[in-house]
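Novice: I need the structure of the sequence given here:
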Amino acid sequence: MNEIKYAVFTDKSIRLFAKNQYTFNVESRSTRTEIKRWVELFFDVKVIAMNSHRLPIKGRRTRPIMGHTMHYKRMIITLQPGYSIPSLRTKINKKKYT
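Specialist: Next up, the predicted model:
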């Protein structure tokens, strides 16, 4: 459970809900298979695809900061048709109407 930091709610991630895709920030050292297993067990869904990328470091100075790396990467998880994560969808709906 420590692999997934939190769900991401940006304009793009909200649009991806229509395609049955969910976005999470995860630990950078965790593997794709670990994340897939954890999502399938915790949310009781079937994952068919996963895409990941590391976010760029923001605010670079003229001198590079030694040893500074991002501690997370972003995963876009696609679920099989018929599956969804309702707790994330209700969180978005509450934010829209308040």
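
Novice: Every contact and neighbour count from this point should use C-alpha atoms.
Specialist: Will do.

Novice: And what about the spatially most central residue of the chain, helix, strand or coil?
Specialist: Closest to where the C-alpha atoms of the chain average out (Cα atoms, centre = their mean) is F24, at 1.2 Å. Under the three-state scheme (DSSP: H, G, I helix; E, B strand; the rest coil), F24 adopts strand.

Novice: One more, so I can put them side by side:
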Amino acid sequence: MEDRRSIIIHPIVTEKSVRLQKENKYVFRVDPRATKPEIKKAVEEMFGVTVLKVNTINVKGKRKRLGRFEGRTSSWKKAIVFVKPGERIKAFDIT
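Specialist: The predicted structure follows:
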């Protein structure tokens, strides 16, 4: 992938992801075709932090139903990024 902005779609801010920030872990929705090295490089360039490790999860779309019509939500990819202790991503700071 050529553009780092096309790799990271948006940060995921939930109760669990906010709890993970205390352990220097940040959660992002990423392009399903992105690899771990590409995600690592994109986060380092965009936020100016040192990434130690990247875990990825493929989230399968859920079955949804509206009356007699049935469909699925889109499948997507989630990345948990481990940042060097002492460094923070300022975009996530709530306080």
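
Novice: The residue nearest to the centre of structure 1 and L88 touch, don't they?
Specialist: No. Applying Cα atoms under 8 Å, one finds F24 of structure 1 not in contact with L88, separated by 11.0 Å.

Novice: quick one on the thing from earlier: structure 2: which residue goes with the residue nearest to the centre of structure 1?
Specialist: Aligned counterpart of F24 of structure 1 in structure 2: F28 (TM-score structural alignment).

Novice: so where do the helices sit in structure 1?
Specialist: Along structure 1, counting by DSSP state H, helices occupy 11-16, 32-43, 86-97.

Novice: who does the last one touch, helix- and strand-wise?
Specialist: In this case it means helix 86-97 of structure 1. Using 3 or more Cα pairs under 8 Å, 6 or more residues apart in numbering; DSSP states H and E, no helix or strand is in contact with helix 86-97 of structure 1.
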